[in-house]
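Asker: Let's see this in three dimensions:
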Amino acid sequence: MIREQLMNLLSEKEEEMISLRRHFHENPEISFQEKETANTIASYYEGKDVVVHRNVGNGYGIVVDIQGKKPGRTIALRADFDALPILEETDLPFSSKNPGVMHACGHDGHTAYMMVLADCLIQLKDQWNGTIKIVHQHAEEMAPAGAKSIVDSGLLDDVDEIYGIHFFPTHDVGEVFYTSGWAFAGCSDLSIKIKGKGGHGSMPHTANDAIVAASSLVMNLQTIVSRRVNPYDMAVVTIGSFEGAGASNVIKDNLILRGDARYMDVSVGEKIEIELRKLVKGLEESFDVKTEVEFLWDYPPVYNHPEQTAKAIKSLEDHGVGEYMTQAIDSPPSTGGEDFSQYLLKIPGCFINVGCKPEAKEVYLNHHPKFDVNEKALLVAAKAVGDIALTALEMQ
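Answerer: Predicted structure coming up:
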């Protein structure tokens, strides 16, 4: 039976997954600069009976076409491979060799398990029907990100369903957790430039203090969530950067506020933008300042299609629980952002989470300088996604 063969083959290649993960962890590259990472991935497929598309989209994206024995459904599996501009503090023996760059979100593990899963599917390609497209995606971490450009390339136009996973250290190895419907928040970057009139701190009446105006706006922006958005809707507005440094006795001429907005429904994001622009316009009137606003629509919310999610989870519960995983957990939505949403706007599918809690270590969340992945989770991810892929291909 092909499913059993795939699972056995993946188990035999667990050490290869770990070795690949450690290589990528040692050699991280940030979004849109992942040239050597892409070369390593593409080289892995050399000599294999596949078609490899390189430099897909707006960066170093790679799409690998694997043709089965006979025509059938087309399923895409995605893994991202960019790192973050973070100085690593893990003290791992395979820590980053690139100062200030780190795989702090698990994309090294995503790539490693997916490469080995792809290799196993290639070895068994005479036993399954249809096409599997392996999407090695660049630049998930930095807007405009890579997913939309890969969708726009047209290489996935024939895909029937798409699936992917993310590692999270909040859950134990063996736990798979998922959300049907809205699963991850949409995310928009915002930038507000405020220009007043500089002056001396001893004579504020001759100036127009941009810092005072900006401080008022930071507080008022919170009323968007508390007074303009339905309490039953998820919304967050954060100002994470207040760029107004200067001498203590100088009234600042201008400054920039930067932040982001999160929402689980695009209509809520639109409401946030409308209300933000109203408040900024009112700031101009109240404080006699000039403003410039940018509201960038980075990542839409992730919507896991209920039919595909139910089918995927049933497959995991039927085949995986008690074998390579312990349980599938129905979880609430996450306020994190993920550009897998771009695929799901056009292709039915789902994005699930895989527990990777380290053993005998303090747990650090994704994007922390001490973030680490329990490498036992690589095999869980490979088997889970392989299991889902066979079910999606209708290979029972």
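Asker: only C-alpha atoms for contact and neighbour calcs from this point on.
Answerer: OK.
Asker: Next up, the contacts around the spatially most central residue of the chain.
Answerer: Centroid check for the chain by Cα atoms, centre = their mean gives residue 338 as the closest residue, at 3.4 Å. Taking Cα atoms under 8 Å, 6 or more residues apart in numbering, we find residue 338 in contact with 140, 184-186, 299, 301-302.
Asker: Ok, residue 180 next?
Answerer: Counting by Cα under 8 Å, 6+ apart, residue 180 makes contact with 303-306, 309-310.
Asker: let's go with 6 Å and repeat that
Answerer: 304, 306 (Cα atoms under 6 Å, 6 or more residues apart in numbering).
Asker: following the helix or strand containing residue 111, which helix or strand shows up next?
Answerer: Assigning secondary structure by DSSP states H and E places residue 111 in helix 107-123. Reading on from helix 107-123 to the C-terminus, the next helix or strand found by DSSP H and E is strand 131-137.
Asker: chain center to that following strand, what's the gap?
Answerer: Distance of strand 131-137 from the chain centroid (Cα atoms, centre = their mean, to the nearest Å) equals 17 Å.
Asker: and the angle from that strand to helix 107-123?
Answerer: Calculated by axes from the mean of the first three to the mean of the last three Cα atoms, to 10 degrees, strand 131-137 forms an angle of 160 degrees with helix 107-123.
Asker: want to put them side by side, so please do this one too:
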Amino acid sequence: MVNQLVQKLREKEDKMIEIRRYLHQHPELSFKEEATPKYIEEFYEGKDCTVETNVGPKGLKVTIDSGKPGKTLAIRADFDALPIQEDTGLSFSSKNEGVMHACGHDAHTAYMLILADTLIELKDQFTGKVIDIHQPAEEVPPGGAQAMIKDGVLDGVDHVLGVHVMSHMPAGKVLYGSGNVQTGRDIFKLKITGSGGHGSSPHTANDSIVAGAYFVNSVQTVVSRRLNPFETGVVTIGSFDGKGQFNVIKESVELEGDVRALTDDTKHTIQKEVKRLVHGLEETFGVTCELEYTDDYPALYNDPDFTDYVVTTLQNAELPDIEAVEACEPQPPSEDFAYYAKELPSTFIYAGAAPDDGKIYPHHHPKFNINEKSLLVAAEAVGTVVLDYLK
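Answerer: This is a model prediction of the structure:
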């Protein structure tokens, strides 16, 4: 059965790449997806499956039912893009100004569409059901996963499996981790208000920029002095809006920060300490602070037992287009697949996608690109697990 899967996927590889390139040319931002879900819906027209649209509300739930009793495995692919102006020079570059598939979600959708088409052809050979989760809005909080879960996308599901193409990992390899594998994320905005004045007379004002600069430096001590050295945590101040005139003391400044942590407990510790520092800022500098702190994506936890099953299955399968199945370090970015993993024992794996020319750019970069061999690798890996799990 796996040999049939591989043969069919290889025959459809060109179509997989064609779909990826079409989607790459027509990216849509999170929560603004209109044409993409319609494209996905039209792909399934006439195929022997059940398609539910407006799940979450722009997602799609596709059920491939073997007609025989058994287990249910969900596989998930996201389809949103980013507010980035593409600078790759590709012949299939984005046609939408200021919007780009700079994270690989076009590849995720393309592989899963062709895999779903192939599983439909093979469904008389397995039992139970496959659920294809086509998810919008992975990039922007609160993300698309929570709304799809609320709308019942996981009803009756036993496990969820996801894969992400990774531009910095070697093409041809599948990589994995067990336990906490990607960081959780929080976002905060801080407005510091003092009193404005003339630059020549600082004693008559209360300088919000000085207070803000103190906060930028002191917040780094949360990681260096409040976390166990074996915990993973990052606090980044990505925006400091203090622009004004050289001889004017600004009344207020606004900062925005990004928090990452490999466990939810660490994330909550950082949140508590940031709030404590803000309170101390008011006491120390006599300013007033407005803190908007968003408890965002949780840390992504790969269930050890299900992950071990996925890895063992792939290693035993000896798939021709997968050079190796190897463990890797936890990944710093956050991922709203974590919400599925909160609900059910789940696993998130990676398909290496480093370009053959060695020009590797990180995800969310204007020059980001992938090795399109990774689409077939992702399809073979996920498809093999599906067939083995439902055999």
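Asker: circling back: just tell me what the residue nearest to the centre of the first structure corresponds to in the second structure.
Answerer: Alignment note: residue 338 of the first structure maps to residue 335 in the second structure; criterion TM-score structural alignment.
Asker: same check, this time on residue 349 of the first structure
Answerer: With TM-score structural alignment as the criterion, residue 349 of the first structure pairs with residue 346.
Asker: for the nearest residue to its match once chain neighbours are set aside, what are its contacts?
Answerer: Using Cα to Cα, 6 or more residues apart in numbering and skipping the chain neighbours, the partner closest in space to residue 346 of the second structure is residue 160 (4.8 Å). Contacts of residue 160 of the second structure were listed using Cα under 6 Å, 6+ apart, and they are 74-75, 346.
Asker: please redo it, this time with the cut-off set to 10 Å
Answerer: Shown in contact with residue 160 of the second structure (Cα atoms under 10 Å, 6 or more residues apart in numbering): 72-76, 131-133, 154, 306, 337, 340-341, 343-348.
Asker: Okay, helices next: where are they in the stretch 51-200 of the first structure?
Answerer: 107-123, 147-152 (DSSP state H, counting those that start in this stretch).
Asker: Out of these, flag the one nearest residue 391 of the first structure.
Answerer: Comparison of the helices of the stretch 51-200 of the first structure against residue 391 of the first structure by Cα to Cα identifies helix 107-123 as nearest, at 13.5 Å.
Asker: against the second structure, where does that closest one fall?
Answerer: Mapping helix 107-123 of the first structure onto the second structure (TM-score structural alignment) gives residues 105-121.
Asker: Report the mean distance between that stretch and its aligned residues in the first structure.
Answerer: On superposition with the first structure, the mean distance recorded for stretch 105-121 of the second structure (mean Cα distance after the TM-score superposition for the first structure) is 0.5 Å.
Asker: So for that stretch, what gets flagged as buried?
Answerer: Within stretch 105-121 of the second structure, the residues scored as buried using 16 or more other Cα atoms under 10 Å are 105-120.
Asker: Number of residues surrounding the match of residue 349 of the first structure?
Answerer: Neighbourhood size, residue 346 of the second structure [other Cα atoms under 10 Å]: 27.
Asker: Kindly report the same for residue 127 of the first structure.
Answerer: Residue 127 of the first structure, neighbours per other Cα under 10 Å, totals 14.
Asker: In contact with the closest residue to it other than its chain neighbours, which residues are there?
Answerer: Excluding the flanking residues, the one nearest residue 127 of the first structure by Cα to Cα, 6+ apart is residue 69, at 6.3 Å. Residue 69 of the first structure makes contacts with 124-131, as judged by Cα under 10 Å, 6+ apart.
Asker: ok, the residues you listed in the second structure, which still hold?
Answerer: Shared with the second structure under both residues aligned by TM-score structural alignment, their matches' Cα atoms under 10 Å, the contacts from those are 125-126, 128-131.
Asker: host element of the residue nearest to the centre of the first structure?
Answerer: Under the assignment here (DSSP H and E), residue 338 of the first structure is part of no helix and no strand.
Asker: so where is stretch 228-239 of the first structure in the second structure?
Answerer: Using TM-score structural alignment, stretch 228-239 of the first structure pairs with 226-237 in the second structure.
Asker: Touching the matching stretch from outside, list them.
Answerer: Residues outside stretch 226-237 of the second structure that contact it (Cα under 10 Å, 6+ apart) are 183-189, 215-217, 219-224, 255-263, 265-267, 269-270, 273-274, 332.
Asker: Now list the buried members of the residues you listed.
Answerer: For the contacts of stretch 226-237 of the second structure, buried by 16+ other Cα under 10 Å: 183-189, 215-216, 219-220, 222-223, 255-263, 266-267, 269-270, 273-274, 332.
Asker: Mind checking which of the residues you listed land in strands?
Answerer: 184-189, 255-261 (DSSP state E).
Asker: residue ranges of the strands in the stretch 251-391 of the second structure, please?
Answerer: Per DSSP state E, counting those that start in this stretch, the stretch 251-391 of the second structure carries strands over the ranges 252-261, 288-295, 300-302, 324-327, 346-352.
Asker: Could you tell me where the first one falls in the first structure?
Answerer: Right, the one you point to is strand 252-261 of the second structure. Going by TM-score structural alignment, strand 252-261 of the second structure sits over residues 254-263 in the first structure.
Asker: Now that stretch on the second structure. Mean distance?
Answerer: Superposing on the second structure and averaging over aligned pairs (mean Cα distance after the TM-score superposition for the first structure), stretch 254-263 of the first structure comes out at 0.9 Å.
Asker: Measure how far that stretch is from the centre of its chain, please.
Answerer: Centre to centre, stretch against its chain (Cα atoms, centre = their mean), the figure for stretch 254-263 of the first structure is 20 Å.
Asker: ok, back up a step: just give me the closest of the kept ones among the contacts of residue 69 of the first structure to residue 52 of the first structure.
Answerer: residue 131 (13.5 Å).
Asker: Against residue 60 of the first structure, how distant is residue 146 of the first structure?
Answerer: Remark: distance between residue 146 of the first structure and residue 60 of the first structure (Cα to Cα, to the nearest Å) = 9 Å.
Asker: shared neighbours of these two, which are they?
Answerer: Residues within reach of residue 146 of the first structure and of residue 60 at once, by Cα under 10 Å, 6+ apart, are 31-32, 137-139.
Asker: Thank you kindly, that will do.
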